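Engineer: What shape does this take:
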Amino acid sequence: MLSDESRPWIEDQNAAVHAIEAARRQKMDKLVQMGIDPWGHRFDNQQAIADVRALEGEITEQKSTSEGGREQTTFSGPKVRVAGRIVLMRPTGKLIFINLVDRTGTIQLFLGQAQVGERNWEIAQCLDLGDIIGVDGELKKTKTGELTIFVEELHFLTKTLEAPPEKHKGITDPELRQRMRYVDLAYGEGVLERFVQRTQIVRSIRETLVGEGYYEIEGPTLHTIAGGAAARPFETFHNALGMPLVMRIALELHLKRLLVGGMERVFELGRVYRNEGISPRHNPEFTMLEVYQAFGNYETMMDLTQNIIVNALDAIGSGYKVPFGDKEIDFTPPFQRCCYRDLLAEHAGIDPANDAEVIACAKKLGLATEGKHPDVLRNEIFEETVEDKLVGPVFVIDYPASICPLTKRKSDQPEIAERFELFIHGMELANAYTELNDPDLQEKLFRTQLEGMAEEDSMARMDTDFVRALRNGMPPAGGLGIGIDRLVMLLTNSSTIREVILFPLLRHEAT
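Structural biologist: Model prediction:
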């Protein structure tokens, strides 16, 4: 509820907004009176601003002497045609300087009343910040040497009824920026470039995998059983079939079914949904990459993960030493590889093989120990004492087998699973296994994992069809999962995952 002190200020702000919109609508009405559609029309053959700027070398310079003996410099250049949004206007009498931006860059426009003629000048009087226009003109330089399009014809393409954010402050509230992403993209410094980089990273990942002979597939997003991960699903119901369904929490089990069917190299880049909390590193809807390769193992997946990341960095042209906050990540290959138990011994100061030491350490850290398997405690200790120390990129390898129910064991150490997680600045980025393909052991591990869960729990059902698929023979394989949003976050120096998701989930907007 508004306080008495804040109410007049809010009312003044609302009045100002209404006045701005009214003024813009008056200009819109004037355009209509001139026979101009304020919502624009088709505008063909425009050039990207970056391409126009690249024509600077075609500008020629002529020097002449005036009657008074002063040397004058004039320029001539190619005819160009661009379209974009007005982000800055500086009217000075019978001249207007405009900064126009499109998805590739910014350029200055010069409109002179004498140069553009009365009708174009009349259109120019209806311009506001945020409007979208097209221009035809000559690319030249001003006396100060700034690359400028000297407008000859002005085309009105879209009227903006709301004023853009203040140039130097922008939208400072993070939630408002994410809610009004269209404004954030249009006016936020570096925002559009960041999301363009995301598309380049995703395209690079596809190109890397296709180049290695992988098939991209599209698996179902509605599942009868929440499998492939331990996470709370979103639940729904199919009316025609009269059956409950869940949104997928992982891509894994359907991709493995394809290995059984003979698609020996498969991947999916797709959305995954987990009905869990929101944080700088978590969003309920996120993008995952999962990859499976027959006749490979977790070492195969380490090499592939490294190639994916290095190629993505090449695609965005950022080099291998990338800033992240006030730190730097060095992605120069090869990435470091460290054993889970060695890291636990180093940072927790315990003998990982000694259950008594593990329990004592867990209690010292304030972790609940009652009824927990020692390997579960080991992993909780690892999360508390090790993960934040992993600057990386570092592959942490060879996890306790009991916490990896979908992973093949080492033949000479059955208590160890052939699994790795890739950590960068304390954040898990990738998870990979040598996949378990023994159907009897898989069924046994599923049953052990599900013990104690309530029958009505949506995660307490075994995927019997997946076990049946394994009985039909899945080749030995390596499997990999990478969180795409986290990868983009790290490669683009973004502080939270929400800054690399175009439309993150938000609470209802306050009214």
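Engineer: Please count neighbours and contacts with C-alpha atoms only from this point.
Structural biologist: OK.
Engineer: Tell me who's in contact with the nearest residue to Met459 once chain neighbours are set aside.
Structural biologist: Spatial nearest neighbour of Met459, excluding adjacent residues (Cα to Cα, 6 or more residues apart in numbering): Ala226 at 5.7 Å. Contacts for Ala226 (Cα atoms under 8 Å, 6 or more residues apart in numbering) come out as 233, 246-249, 458-459.
Engineer: and for comparison, fold this next one:
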Amino acid sequence: MTNDLSSHLLTEHIDYHPTMSLPMAQKRAQMLATIRQFFAEREVLEVQTPMMSQAGNTDIFVPSISTNVTVQDKPQTHYLHTSPEFAMKRMLASWQVAMYQICPVFRDNEVGGRHNSEFTMLEWYRPDFTLEMLADELANLLSVVYGTPQNLTHYSYSQAFGDYVGIHPLTASLESIIEVATQHGFGRLGLGDDRQGWLDVLFSHLVEPKLGFDAPTLITNYPPATAALAKVEKDDDGNEVAKRFELYINGIEIANAYDELADGQALKARFEADNEERARRGLPIMPIDEHLVAACDDLPECSGIALGVDRLLMVLTGVDSIDDVIGFGVGRA
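Structural biologist: Just a heads-up that it's a prediction; the model follows:
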């Protein structure tokens, strides 16, 4: 009887309920239906790709979650995808049509008010679309989801840095960047000569929280080091910039878009450089997706975008925690 009573009391203290309320689940379902209808009307193909792959993400800032599988009686390590990008690009190279996907994605060590190890991503690719055309389509999608017209503010990475940090990120010396970081209390991070690392810290703490409160804001013309899979061009001042934009609403990053790189050898070189940096940092070396490298030369000219579905629902409904917009946060999954 004592054991039965102890078991009963223990069970009583377990909270099995979803972290998301029923009304929020209904809003989420309606938003997903609206998104699917938006793409159906534009004849964009919905696809589904594997969530598990033999290759991992080489990006040092996007840690993959590994899983042990057995294939024909042999143990192997596979990786849960951090986005559906690699597999979708292989489809795109073969089929050459516009496509989208809504799926769970996985990133290790991501837990917090805006982060969960498993979250939902909307990703779509548009052959023959420029970044400007993709930005227009994003504005149209937001207008449909919000139910009111949404006009996006365009703001370059350098302009934002100049306004909120007081330096030009593409031309400032490493010493001046570190000096500004030290003035704001970030000098102890020990990033050494990692120029982009220092810029990322300044951007995430001093710029991001200020963006997208008056209107959804697109940050454009990023440093090439921030966009491994994007094309590079020169801006009006002659500085090399990545053809990329990010969407911010209420200080939260919502989406990330590229004018996609279609050069297999250049892509492989970037993956190999990532792995060299991983080795320097003592991080696991990731198997490169050779299927993607092979497909890359056949990619059509296109732009692609990844959008965080959970974060979009957060800003739509005004909640502060991602747990409020997903069925079970990682602590209760």
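Engineer: if we can go back for a sec, which helix or which strand is home to the residue nearest to Met459 of the first structure?
Structural biologist: Using DSSP states H and E, no element contains Ala226 of the first structure; it sits outside every helix and strand.
Engineer: quick one: which helix or strand includes the equivalent of Val488 of the first structure over in the second structure?
Structural biologist: In the second structure, the residue matched to Val488 of the first structure (TM-score structural alignment) is Leu313. Here Leu313 of the second structure, judged by DSSP H and E, is contained in helix 309-317.
Engineer: Could you list every helix and strand in contact with that helix?
Structural biologist: Judged by 3 or more Cα pairs under 8 Å, 6 or more residues apart in numbering; DSSP states H and E, the packing partners of helix 309-317 of the second structure are strand 118-127, strand 252-259.
Engineer: List the contacts of that helix.
Structural biologist: 28, 31, 114, 119-122, 146, 249-250, 252, 254, 320-322, 324-326.
Engineer: now with 10 Å?
Structural biologist: Outside helix 309-317 of the second structure, the residues that touch it by Cα atoms under 10 Å, 6 or more residues apart in numbering are 24, 27-28, 31-32, 35, 102-104, 114-116, 119-123, 142, 145-146, 248-255, 308, 318-326.
Engineer: So among those residues, which ones count as buried?
Structural biologist: Among the contacts of helix 309-317 of the second structure, the ones that count as buried by 16 or more other Cα atoms under 10 Å are 24, 27-28, 31-32, 35, 102-104, 115-116, 119-123, 142, 145, 248-255, 308, 321-326.
Engineer: Buried residues, stretch 357-370 of the first structure. List them.
Structural biologist: Applying 16+ other Cα under 10 Å to stretch 357-370 of the first structure flags 358-359, 361-362 as buried.
Engineer: Show the end-to-end separation of that stretch, please.
Structural biologist: End-to-end distance of stretch 357-370 of the first structure (Cα to Cα, to the nearest Å): 15 Å.
Engineer: and it, how far from the chain's centre?
Structural biologist: Relative to its chain's centre, stretch 357-370 of the first structure lies at 38 Å (Cα atoms, centre = their mean, to the nearest Å).
Engineer: Checking Phe328 of the second structure next. Helix, strand or coil?
Structural biologist: coil (DSSP: H, G, I helix; E, B strand; the rest coil).
Engineer: Could you double-check that it sits in contact with Thr19?
Structural biologist: Yes - using Cα atoms under 10 Å, Phe328 of the second structure makes contact with Thr19 at a distance of 5.1 Å.
Engineer: Overlap in contacts, these two.
Structural biologist: Contacts common to Phe328 of the second structure and Thr19, judged by Cα under 10 Å, 6+ apart, are Ile322.
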